[in-house]
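> Sequence isn't available, so here's the structure alone:
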């Protein structure tokens, strides 16, 4: 199924002077001097296409710096006049939209917390009706593709055709090196649903620290994302918010120089023919995998019937441990990633449990019908 969005291509509404597209600026506009100085340094790199800054900052807990407020829009305007960079800000209410539009902001984005709340998104969408302005929608805090899609649809239904998404990672209970887990598969699913939708990666919020930004940024570009939103501050060590994930303009320029840019397609006939041949091989293997999974599930059904008839539980932990140990060792010998192997086995095992549960419940239902029929005959 494809996502039916009425959107314009990125290059028709944003003049990208450099590749890749980089949206950059401080996490928060703190002072006029801080914002203007950062903007001038970013413009001087020749790598930045859009200046961003947080004006209203929804924080997790009260008492933290929650943005300089509307006066920051005046500073952004001054920065645009002096550098020529178009500007972008986050909006979380209809009032934010009205003030940003009145101030001449060029691009708006909807934050992760807002995307998670359809009421908030609809309020923003209503405020955007009749307006022709680019809007970017960040993924929701939690890994919920439907919420992300729903927010994009609401904004698009308001008449916004200059529409894009921002992949900033997802909250997770698991501890890892990242502030927000990338969960690339969700961004890939969105891209599959709507191939024409521009997706911008936000490595700053995924990483939570500047050291990991190069890795995530390059991976995003390798996955054919249309650009990057990277937070930059003239002196990150004294930043009022998210100091660890911001880079200096000079560091950003150095980072951009090291990016490897790859094209989604090649016109080289030899490459195209070789790729087509390799894909045919993959298709054959995929067909074989599906066939073998079907055969496996047929045996699973027989096992479920046998367990039911002999009054044995579905889940047998020792057998599951044995499968995990043996299959993981075999996968390791084949140089398969351990996490991938475990996730795959858990998925197959979960489907096996589901099938056996159906068989167990069907058996109970059949016994119940038979008992009722026997009672009626006796009566």
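Sure, I can see it. Note that the structure is a prediction, hence the values are computed from the model and not measured. Residues are numbered from 1 along each chain as shown.
> contacts and neighbour counts: CA atoms only from here.
Will do.
> Tell me the spacing between the closest residue to residue 183 other than its chain neighbours and residue 142.
In space, residue 183 comes closest to residue 169 once its chain neighbours are excluded; the distance is 6.5 Å by Cα to Cα, 6 or more residues apart in numbering. Distance of residue 169 to residue 142, given as Cα to Cα, to the nearest Å: 9 Å.
> circling back to that earlier point, thought the residue nearest to residue 183 was touching residue 181?
Yes. The criterion here is Cα atoms under 8 Å, and residue 169 meets it with residue 181 at 5.1 Å.
> returning to that earlier point: where does the residue nearest to residue 183 sit relative to residue 263, distance-wise?
Distance from residue 169 to residue 263, counting by Cα to Cα: 24 Å.
> which SS class is residue 88?
strand (DSSP: H, G, I helix; E, B strand; the rest coil).
> Might one say that it is in contact with residue 53?
Yes. Residue 88 is in contact with residue 53 according to Cα under 8 Å; the separation is 6.8 Å.
> Now do residue 370 against residue 376, distance only.
Residue 370 is 10 Å from residue 376, by Cα to Cα.
> So for the two, which residue has more residues nearby?
residue 370 (12 against 9; other Cα atoms under 10 Å).
> Make sure I have this right: the more buried one is in a helix.
Yes. Looking at residue 370 with three-state DSSP, it is inside a helix.
> next up, a second structure to put side by side with the first:
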């Protein structure tokens, strides 16, 4: 019998929703990750971060350990830059992400950022993956330049073996014979992965295209393909950027991009958390949550036939007070964890449990 992989739908049928402070990624929750490719200076990082947050980004990117093709290119501020990321996240009250290349930097990075990124060049750096798996910080895993889907997912499995389910996949294009764009973006991978894994998947249009004029249309296509987020390089002055200036959006183009994708996000019923909202947006999100609640209740009730079949074969009674008591204790614990009234949760689940029990009795009586 083959082992069920942690990343698979067999292991977890429902979508994983990664939570970072007040930001959620996965399901109906959409991430807008933006910021400079590499942190060059405090001024460049802070000014760019303020701009993208004001425009609507809910996670700030910026590398301090930067892999470069040429050994003479700027490779980031190193560990000193981590302090800057931590200070910015606290000052702006926004989630942060940065890349790690060396297993020895995992622990210190996890103490300074909200998400660890493992880049395309390191997707199969297994020592790095093993060390990262020991962290409970969410991890964004980019697809390798020539990686197959299976290779990518097995790299995610390396990250999950120690129990960290907060893994985000990132499609950033693969290397093909075409040189028209920096890489060839594989948008078909999004619906394919949605069938195979419960993990959220985002798209990096910046590295996929290498051309700032292509980022807006590719971002729209990613949302229409049901991606769970986009990762955009933004620089307050791309003409003087030390890295990837050609694919970095200037502030005005990023602001325009956010306005252009809002209608598509609404059509796809995607929600960007961790940003300010007007009353209409709040009500729209409430409607989405209500739909999710109804869908989840329906899924629970649809499990009744399977329950009946098992209980009938094994002569197990419909009413099991021990099991119901275990569930109530579990619900109380979760209510306290999420700072919700335990009495409210108990009332809701008492109704659901009673309905489940009633449906089981009706079905079993009708079968008789």
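Everything's here; your move. Predicted, not measured: the structure shown is a model, and the values here were computed from it.
> circling back: settle it for me: which of residue 169 and residue 263 of the first structure has more neighbours?
More neighbours surround residue 169 than the other of residue 169 of the first structure and residue 263, with 29 against 8 (other Cα under 10 Å).
> counterpart of that one in the second structure?
Applying TM-score structural alignment, one finds that residue 169 of the first structure aligns to residue 173 in the second structure.
> is it true that that match touches residue 188?
No. At 11.1 Å, residue 173 of the second structure does not count as touching residue 188 under the criterion of Cα under 8 Å.
> what helices or strands is whichever strand or helix holds residue 361 of the first structure leaning on?
Residue 361 of the first structure is part of helix 338-378 when elements are defined by DSSP states H and E. Here helix 338-378 of the first structure touches helix 269-309, helix 317-333, going by 3 or more Cα pairs under 8 Å, 6 or more residues apart in numbering; DSSP states H and E.
> Reformat those into JSON lines and put mean neighbour count next to each item.
Formatted as JSON lines, these follow (neighbours: other Cα atoms under 10 Å):
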{"stretch": "helix 269-309", "mean neighbour count": "13"}
{"stretch": "helix 317-333", "mean neighbour count": "12"}
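> To residue 241 of the first structure, which of these lies closest?
Of all these, helix 317-333 sits nearest to residue 241 of the first structure, with 42.7 Å by Cα to Cα.
> so the closest one aligns onto which residues of the second structure?
Under TM-score structural alignment, there's no match for helix 317-333 of the first structure.
> likewise stretch 226-240 of the first structure?
Taking TM-score structural alignment, stretch 226-240 of the first structure hits residues 228-242 over in the second structure.
> And the matching stretch, what's buried?
Within stretch 228-242 of the second structure, the residues scored as buried using 16 or more other Cα atoms under 10 Å are 228, 229, 230, 231, 232, 233, 234, 235, 236, 238, 241, 242.
> what are the ranges of the helices in the second structure?
Taking DSSP state H, the helices of the second structure run over residues 42-55, 79-92, 106-110, 126-133, 149-160, 189-196, 205-209, 215-224, 251-267, 279-301, 304-313, 321-337, 342-367.
> quick one, which of those is packed in tightest?
helix 205-209 (a mean of 26; mean count of other Cα atoms under 10 Å).
> Give me the contact list for stretch 21-29 of the first structure.
35, 38-39, 42, 47-55, 57, 67-68, 72, 226-233, 240-242, 246 (Cα atoms under 8 Å, 6 or more residues apart in numbering).
> Over in the second structure, find the residue span it aligns onto.
Aligned using TM-score structural alignment, stretch 21-29 of the first structure spans residues 31-39 in the second structure.
> ditto for stretch 145-160 of the first structure
Residues 149-164 of the second structure are where stretch 145-160 of the first structure lands when matched by TM-score structural alignment.
> what's the offset of that stretch from the middle of its chain?
15 Å (Cα atoms, centre = their mean, to the nearest Å).
> ditto for stretch 42-57 of the second structure
Mean C-alpha position of stretch 42-57 of the second structure versus that of the full chain (Cα atoms, centre = their mean) differs by 21 Å.
> close enough to count as contact, residue 98 of the first structure and residue 127?
Yes. Under the criterion of Cα under 8 Å, residue 98 of the first structure is in contact with residue 127, at a separation of 7.3 Å.
> counterpart of residue 100 of the first structure in the second structure?
By TM-score structural alignment, residue 100 of the first structure lines up with residue 109.
> Just give the closest residue to that match, not the sequence neighbours.
Distances taken as Cα to Cα, 6+ apart place residue 82 nearest to residue 109 of the second structure, at 6.8 Å, with adjacent residues excluded.
> could you dump the helices and strands packed on helix 338-378 of the first structure to CSV with distance to residue 174 of the first structure?
CSV is the format used below for these (distance: least, Cα to Cα, whole Å):
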stretch, distance to residue 174 of the first structure
helix 269-309, 30
helix 317-333, 21
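> What about the residue nearest to residue 110 of the second structure when sequence neighbours are not counted, how many residues nearby?
Among residues not flanking residue 110 of the second structure along the chain, residue 137 sits closest, at 6.3 Å (Cα to Cα, 6+ apart). Applying other Cα under 10 Å, we find 22 residues neighbouring residue 137 of the second structure.
> show me the contacts for the counterpart of residue 137 of the second structure in the first structure.
Matched across to the first structure, residue 137 of the second structure falls on residue 133, judged by TM-score structural alignment. Neighbouring residues of residue 133 of the first structure by Cα under 8 Å, 6+ apart: 106, 107, 108, 160, 162.
> JSON lines for those residues, including neighbour count and distance to residue 361 of the first structure?
Below are the contacts of residue 133 of the first structure laid out as JSON lines (neighbours: other Cα atoms under 10 Å; distance: Cα to Cα, whole Å):
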{"residue": "106", "neighbour count": "20", "distance to residue 361 of the first structure": "59"}
{"residue": "107", "neighbour count": "22", "distance to residue 361 of the first structure": "55"}
{"residue": "108", "neighbour count": "23", "distance to residue 361 of the first structure": "52"}
{"residue": "160", "neighbour count": "24", "distance to residue 361 of the first structure": "49"}
{"residue": "162", "neighbour count": "23", "distance to residue 361 of the first structure": "51"}
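> before we move on, back to that, distance check, the match of residue 169 of the first structure against residue 136 of the second structure.
Residue 173 of the second structure is 27 Å from residue 136 of the second structure, by Cα to Cα.
> what do you get for residue 203 of the second structure?
Using Cα to Cα, residue 203 of the second structure is found at 23 Å from residue 136 of the second structure.
> The two: who's more crowded?
More neighbours surround residue 203 than the other of residue 203 of the second structure and residue 136, with 29 against 14 (other Cα under 10 Å).
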